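Trainee: I need the structure of the sequence given here:
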Amino acid sequence: MGNFYLIIIDGLGVGAQEDAADYGDAGSNTLGHVSEVTGVRLPNFARLGLGNIIPLPSVPPAGKPDAAFGKMRERSAGKDSTSGHWELAGIHLEKPFPTYPDGFPADVTEAFSKHIGRGILANKPASGTRVIEEYGDEHVKTGKPIVYTSADSVFQIACHVDVVPIEQQYEWCTIAREKVMTGPHGVGRVIARPFAGESGSYYRLSDQRHDFSYIPPEPNLLTLLQQAGVNTYSVGKVIDLFAERGFTQYRRTKSNDEGIAQLLSVMSAVQNSFVFVNLIDTDQIYGHRNDVAGYAECLENIDRALPAILKKLKAGDILVFTGDHGNDPTSPGTDHTREFVPLLVYPVAACKSPDLGTRDTFADVASSVADFYKIEGTFGGKSFIK
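Mentor: Modelled structure (predicted):
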């Protein structure tokens, strides 16, 4: 049996879903707007068929794409990394994780403060960059953590590493995950957001960020693969989104460059394996900061790595590129956007049709992986491979 590689370009959407207005995201189109504004050049992805999914001003459609192409609709409620990656693994959220547009209620903040022995700052939805600019000085003076959220289901803790050592920040996140954000307050993720620098020039240490996810329900694609004797590998933050469950081996990474290097290393060694990869920079560094040019450059870097990735594939292997949600850097806000995500499946001969159309759920990926390894489990999706 071959290998199945699933690569997530974090925050890569291809147009607003039908219900996007319900999330405040009408008109969002991450890839379309990046292409329109920057003229991003993606010749290798173009040959796969990226320009065949939706019209892109700077990425022409291929006459005969090397990959099958389409787009997928998220069925689960939400637009965050957890719900997106979970649905790709066959887990559907019947109700969304809780969100806090007005900040966390008193029972949450008081419980967290009691556990860590000090008060908190902020307690509101905010951009990570802006919130440390606003509260960084007070945090340094008082030692109180900056606690904030976003439009996503997250409890985020930002502390200066010279004020609260990184291991203590992780301990506080564990406390929040296990003792505070439970039951009706069971958010998708508790996230450590360490930062450094001096007043007026604080900066986030994205490579030391750590996500503490809600425990995923079982069975799911990963647990069924393991039961069937298929090795499962995580590259990047995927391991965190599944609460460190369901993987034979994992490799955390600090950047896309490291993620691609680790992927190429894994590809040289694995057999009969499912490899689940997240390339985070498009989302974490550029999408959330409305950096359209940076987002385009990041995509071009991935495009340049594509030939090396394709060269590593062996006969019988399948490679899928997709996203987990949108993060339109041209939108007024800094949050994720409710969008369709692209679907590219290589080689095209592995699929039932070159044009995969609009898929009804991200879980079509899980069903396809199950089909590939001949294990039971439809996950509410439909396989797109032969």
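Trainee: from here on, contacts and neighbour counts on C-alpha atoms
Mentor: Will do.
Trainee: which strand or helix spans Glu167?
Mentor: Element membership of Glu167 [criterion: DSSP states H and E] is helix 166-175.
Trainee: measure stretch 357-371 end to end?
Mentor: 19 Å (Cα to Cα, to the nearest Å).
Trainee: go on, stretch 210-223?
Mentor: 23 Å.
Trainee: wasn't Ala122 part of a helix?
Mentor: No. Under the criterion used here (DSSP: H, G, I helix; E, B strand; the rest coil), Ala122 is strand, not part of a helix.
Trainee: ends of stretch 146-155, what's the gap?
Mentor: End-to-end distance (Cα to Cα), stretch 146-155: 11 Å.
Trainee: residues of the helix holding Glu167 that come out buried?
Mentor: Ile166, Gln169, Tyr170, Trp172, Cys173, Thr174, Ile175 (16 or more other Cα atoms under 10 Å).
Trainee: find the pair from these with maximum spatial separation.
Mentor: Farthest apart among the buried residues of helix 166-175 by Cα to Cα are Ile166 and Ile175. That separation is 14.3 Å.
Trainee: run this one through as well so I can compare:
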Amino acid sequence: MTASLTLDAVSKRFRGAPTTAVSDVTLHVAAGSCTAVLGPSGSGKSTLLRLVAGLEAPDAGRVLIDGHDVAGVAAERRGVGMVFQKSLLFPHLSVLDNVAFSARVRGESRRTARSRAAEFLEMVQLRGFGTRRVDELSGGQEQRVAIARALAAEPAVLLLDEPFSALDPALRADMHALLDELRLTVGPTILLVTHDRDEASRVADRIAVLDGGVLQHESDIAGAYRAPTSVRVAELMGARNLVPGVIAGGVHTSALGEIPVPDAAVSGPAVLIVRQEDVQVRRSAEAPTSQHPLAGPGRPGPRADGAGRAPLAVETVTPAPAQEARWSGTVESARASGARMDLTVRVTPTVLLHAEVTAAGAPRLGERVDLTIPTGTAHVVAG
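Mentor: This is a model prediction of the structure:
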């Protein structure tokens, strides 16, 4: 069983609170899809889930499941399952009876409920764990049981409130893989709350960015990263190159020079956004005598054959067409992030650019490098 979920101009303010927890949020989650609600602590994410679950009532707006307004429908009758950050398993029941609980509440016999519960335990890869006590489980196993218990209620909509945040990275990766498998076998509609953009992009089809109780952005994964609707959304999605300037005629002008952004939807004051993953880096053949903010006629870039320039590790850098933006600069910081290296490069007296490259063979502090922003990777928002 699966159903669409729609929030229609939903608002909620708690008594005595100085601000609204959720303000005029409209969001649609297609049947069988997964949307991740991403935002910082206190942004209203959990409140949104509680409104869908029926644990809170909205002050305004509607919650619709499969097109039906569920106002006044009790939480246990909404066809919604919920998994929290803590598993909240019943300590006095075995693992099998925890999962069988909802079926027993529906009036099914113990034998039938347990038989069905065993199927859900197998689904979450816990076959044979039914007789164990809750205190015999690891954290990851507890969350698997919590998910099995939620699925055993046969919900049309599954709500996940940061259920993997307390797990170590390896266990989280396992849970993400498990969620993929459950989506293939069961196909529930999922609304996931998280503060981790990597998790959101790993498990969801779409990302909704919530901040201050307001829905700031909603799109597919690529749109959230590549075309954020505001500077705040870009920051929450991890963008580090945010350059103020002015855009006119599809060209952004700033301390970096003129950069073409032909698909820009704004004009006037605007912030240029370039993902650090998109900035291409090569060691400079020699220290340049001047900055060249934009390659073009009379401003040649690297030779087409790349002679005299050593690419960084396994980075593939295609010689840039004339309209691509290029700079030379000095590495001011280099910070390892797993197998990658985050570089900060001074390209003008007032502007730093951030780039992400493979750690092996990355440039050192003080080294001169050439940077390229490939055509079509720059984005602008009003600013």
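Trainee: TM-score for this pair?
Mentor: Put the two chains on top of each other and the TM-score (TM-score structural alignment, normalised by the length of structure 2) is 0.26; 167 aligned residues with a Cα RMSD of 6.9 Å.
Trainee: picking up where we left off before, could I get the buried residues of helix 166-175 of structure 1 as JSON lines with distance to Leu299 of structure 1?
Mentor: Converted to JSON lines, the buried residues of helix 166-175 of structure 1 look like this (distance: Cα to Cα, whole Å):
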{"residue": "Ile166", "distance to Leu299 of structure 1": "31"}
{"residue": "Gln169", "distance to Leu299 of structure 1": "32"}
{"residue": "Tyr170", "distance to Leu299 of structure 1": "31"}
{"residue": "Trp172", "distance to Leu299 of structure 1": "35"}
{"residue": "Cys173", "distance to Leu299 of structure 1": "32"}
{"residue": "Thr174", "distance to Leu299 of structure 1": "33"}
{"residue": "Ile175", "distance to Leu299 of structure 1": "36"}
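Trainee: may I see the buried residues of stretch 178-194 of structure 2?
Mentor: Leu178, Leu179, Leu182, Arg183, Gly187, Pro188, Thr189, Ile190, Leu191, Leu192, Val193, Thr194.
Trainee: confirm Ala234 of structure 2 sits in a helix?
Mentor: Yes. The assignment for Ala234 of structure 2 is a helix, going by three-state DSSP.
Trainee: burial of the residue lying closest to Arg206 of structure 2 once chain neighbours are set aside, as a residue count?
Mentor: Leaving out its chain neighbours, the residue that sits closest to Arg206 of structure 2 by Cα to Cα, 6 or more residues apart in numbering is Asp220, at 4.2 Å. By other Cα atoms under 10 Å, 14 other residues sit near Asp220 of structure 2.
Trainee: and Asp220 of structure 2, how far from Arg202 of structure 2?
Mentor: For Asp220 of structure 2, the distance to Arg202 of structure 2 - Cα to Cα - is 12 Å.
Trainee: on contacts alone, who are the packing partners of the helix holding Glu167 of structure 1?
Mentor: helix 106-116, strand 189-192, strand 210-213 (3 or more Cα pairs under 8 Å, 6 or more residues apart in numbering; DSSP states H and E).
Trainee: thinking again about what came up before, and which of the buried residues of stretch 178-194 of structure 2 is nearest to Lys45 of structure 2?
Mentor: Using Cα to Cα as the measure, the one of these that approaches Lys45 of structure 2 most closely is Val193, at 6.2 Å.
Trainee: okay then, goodbye and thanks.
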